[in-house]
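[1] Got a sequence here, can you build the structure:
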Amino acid sequence: MHVPPVFHEDNPEILHGIIRNARLAQFVTATAKGPIATPLPLFLDTEEGEFGVLYGHLAQPNPQWKEPVLGEALAIFMGADAYISASWYPSKQLHHKVVPTWNYEAVQAFGPVEFFRDPNRLLAIVTRLTNQHEATQKTPWHVTDAPDAFIQGQLKGVVGLRMPITRLLAKRKMSQNRGADDRAGVVRGLAASADLLDRAVAQMIPVEGDAIRPDLD
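    The predicted structure is shown next:
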């Protein structure tokens, strides 16, 4: 991923937040047969290693775990994003030398991957993933709600993955390369959108002074 210095992000709290808020990652491996990518929910354990460890599981018929991995694996996490219209820039009225763009957050995690079939390790991963995503439910479902024999049968159909992160590459493109007036115009444009994600991105644009940021409540 190309990351100009103005969009570079290395704050661990921000990076971990993007990873945890991304409901689905793209898990990518390079193989002799070409790249393989699988959309996967992954969870981050920051208690392990310098950069943390990612855990998840693949369906047993998925060929990705069977193909030897060339080099490190890659997990891609996308955060908030929004289309930015050139018409929102006040500078358009001055010289018209503006074009549309896209604002977004992205984190790429790299590291060696281990695939495993051990039922106890798989159960621990499935339980943690379930608890993480059920936490917002009014009546959370727990793995132990299902019969043990049924769960053990389900575990035979998946393969676990463990990926210790060796490095993180992150980009937060939020109009930092525009002047204060143009950034304020972007905030106004996004704030006027009916799309909740657009309005969320409006809150992420760096502005000078609270007065120019619309109340999005």
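[2] going forward, measure contacts and count neighbours with C-alpha atoms only.
    Noted.
[3] and Ala184, what element?
    helix 180-191 (DSSP states H and E).
[4] what comes up buried for that helix?
    Residues of helix 180-191 classed as buried: Asp181, Asp182, Arg183, Ala184, Gly185, Val186, Val187, Arg188, Gly189, Leu190, Ala191 (neighbour count, 16 or more other Cα atoms under 10 Å).
[5] To check against the first, give me the structure of this:
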Amino acid sequence: MYNPPAFREDDPEILAAIMAAARLCTLVSNGPEEVPLITHLPLQFSDGVVIGHMARANPHWHGLRRGVAIFPGVEAYVSPSFYPSKAETHQVVPTWNYEAVHAHGPIEVVEDAARLHEIVSGLTRAHEEKRAEPWAVTDAPERYIAGQLKGIVGIVLRVERLIGKRKLSQNRNAVDAAGAAAGLAASPDARDQAVAAAMVLARR
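    Modelled structure (predicted):
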């Protein structure tokens, strides 16, 4: 990932928060004939390990040894009109602000039914816990779940390296950065508002 010094994020707590908030992630690994293999899937990070699962019918897991799990964070288009300097010089262009974390490491493919049950149960709890009446894997018939587990494989990536990027207008002067944050905060789109909040925190 191209990551200029101004945008690098190394704080473990910030990286963990971005990863915890991510919903649909991406797993990338080297494939045959130098063509990358890519799967979009929910992933969970805890204690230096990334876990998830994919369909057994997906050929991606065959021969899977190492990979990169990509956790997307907040993102938004930044209009040149947000910058006060536009009125003075007009030497501004659009850009995109965003956060992302890449987790690199060796991958274990899990086929054991008991471990698969733990993986899907953990992922389910993570995404159901905020619901008024959370659904649990144990709510479904045991025999049905056993059948469903036969159709997936688990993915366990042991993180060797985390690379974090938070491109939040750090390369702009304070006035333009504040203008961009204000412009995004005024947007009716919650995604823009989330980027504005991240920009304010990044400047503290």
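[6] according to the alignment, the helix holding Ala184 of structure 1 goes to what range in structure 2?
    The alignment of helix 180-191 of structure 1 onto structure 2 (TM-score structural alignment) covers residues 174-185.
[7] check contacts around Asn171 of structure 2.
    Going by Cα atoms under 8 Å, 6 or more residues apart in numbering, Asn171 of structure 2 touches Ala6.
[8] Helix, strand or coil: sort out it for me.
    Using DSSP: H, G, I helix; E, B strand; the rest coil, the structure places Asn171 of structure 2 in coil.
[9] Please tell me how far it sits from Phe7 of structure 2.
    8 Å (Cα to Cα, to the nearest Å).
[10] who touches both of the two?
    The contact sets of Asn171 of structure 2 and Phe7 do not overlap (Cα under 8 Å, 6+ apart).
[11] got the angle for the longest strand belonging to structure 2 vs helix 174-185?
    In structure 2, taking DSSP state E as the definition, the longest strand is strand 95-110. Orientation of strand 95-110 of structure 2 against helix 174-185 (axes from the mean of the first three to the mean of the last three Cα atoms, to 10 degrees) gives an angle of 70 degrees.
[12] List the residues that contact the counterpart of Val53 of structure 1 in structure 2.
    Under the alignment (TM-score structural alignment), Val53 of structure 1 pairs with Val49 of structure 2. Counting by Cα under 8 Å, 6+ apart, Val49 of structure 2 makes contact with Val156, Leu157, Arg158, Val159.
[13] Show me which of those is closest to Ala136 of structure 2.
    Of all those, Ala136 of structure 2 sits closest to Val156, with 21.5 Å by Cα to Cα.
[14] To which residue of structure 1 is the closest one aligned?
    That one, Val156 of structure 2, aligns with Arg162 by TM-score structural alignment.
[15] Next, count neighbours for its match.
    Look at Arg162 of structure 1: counted by other Cα atoms under 10 Å, it has 18 neighbours.
[16] Would you confirm that it contacts Gly111?
    No: assessed by Cα atoms under 8 Å, Arg162 of structure 1 is found out of contact with Gly111, at 9.5 Å.
[17] quick one: the helix or strand containing Ala30 of structure 1 to strand 101-111, angle?
    Per DSSP H and E: Ala30 of structure 1 is located in strand 25-31. Strand 25-31 of structure 1 and strand 101-111 are oriented at 60 degrees to each other (the same axes, to 10 degrees).
[18] and strand 25-31 of structure 1, how far from structure 2 on average?
    Its aligned residues in structure 2 lie a mean 0.8 Å from strand 25-31 of structure 1 after superposition (mean Cα distance after the TM-score superposition for structure 1).
[19] need the next SSE after that strand, C-terminal direction.
    That would be, after strand 25-31 of structure 1 and using DSSP H and E, strand 34-40.
[20] measure Ile38 of structure 2 to Thr26 of structure 2 for me?
    Distance, Ile38 of structure 2 to Thr26 of structure 2, by Cα to Cα: 7 Å.
[21] Equivalent analysis for Glu33 of structure 2, please.
    21 Å.
[22] Look at those two and report which has more neighbours.
    Each of Glu33 of structure 2 and Thr26 has its neighbours counted (other Cα under 10 Å); Thr26 has more, 16 against 6.
[23] what's the helix or strand for the residue nearest the centre of structure 2?
    By Cα atoms, centre = their mean, structure 2 has its centre lying nearest to Phe71, at 1.8 Å. In the assignment (DSSP H and E), Phe71 of structure 2 maps to strand 66-78.
[24] Give the other helices and strands that that strand contacts.
    When contacts are defined as 3 or more Cα pairs under 8 Å, 6 or more residues apart in numbering; DSSP states H and E, strand 66-78 of structure 2 sits against helix 12-21, strand 24-29, strand 95-110, helix 190-202.
[25] Using neighbour counts, pick out the buried residues of that strand.
    Quick answer for strand 66-78 of structure 2 (16+ other Cα under 10 Å): Arg66, Gly67, Val68, Ala69, Ile70, Phe71, Pro72, Gly73, Val74, Glu75, Ala76, Val78.
[26] Out of the residues you listed, which is nearest to Arg143 of structure 2?
    Nearest to Arg143 of structure 2 among the buried residues of strand 66-78 of structure 2: Ala69, at 31.6 Å, using Cα to Cα.
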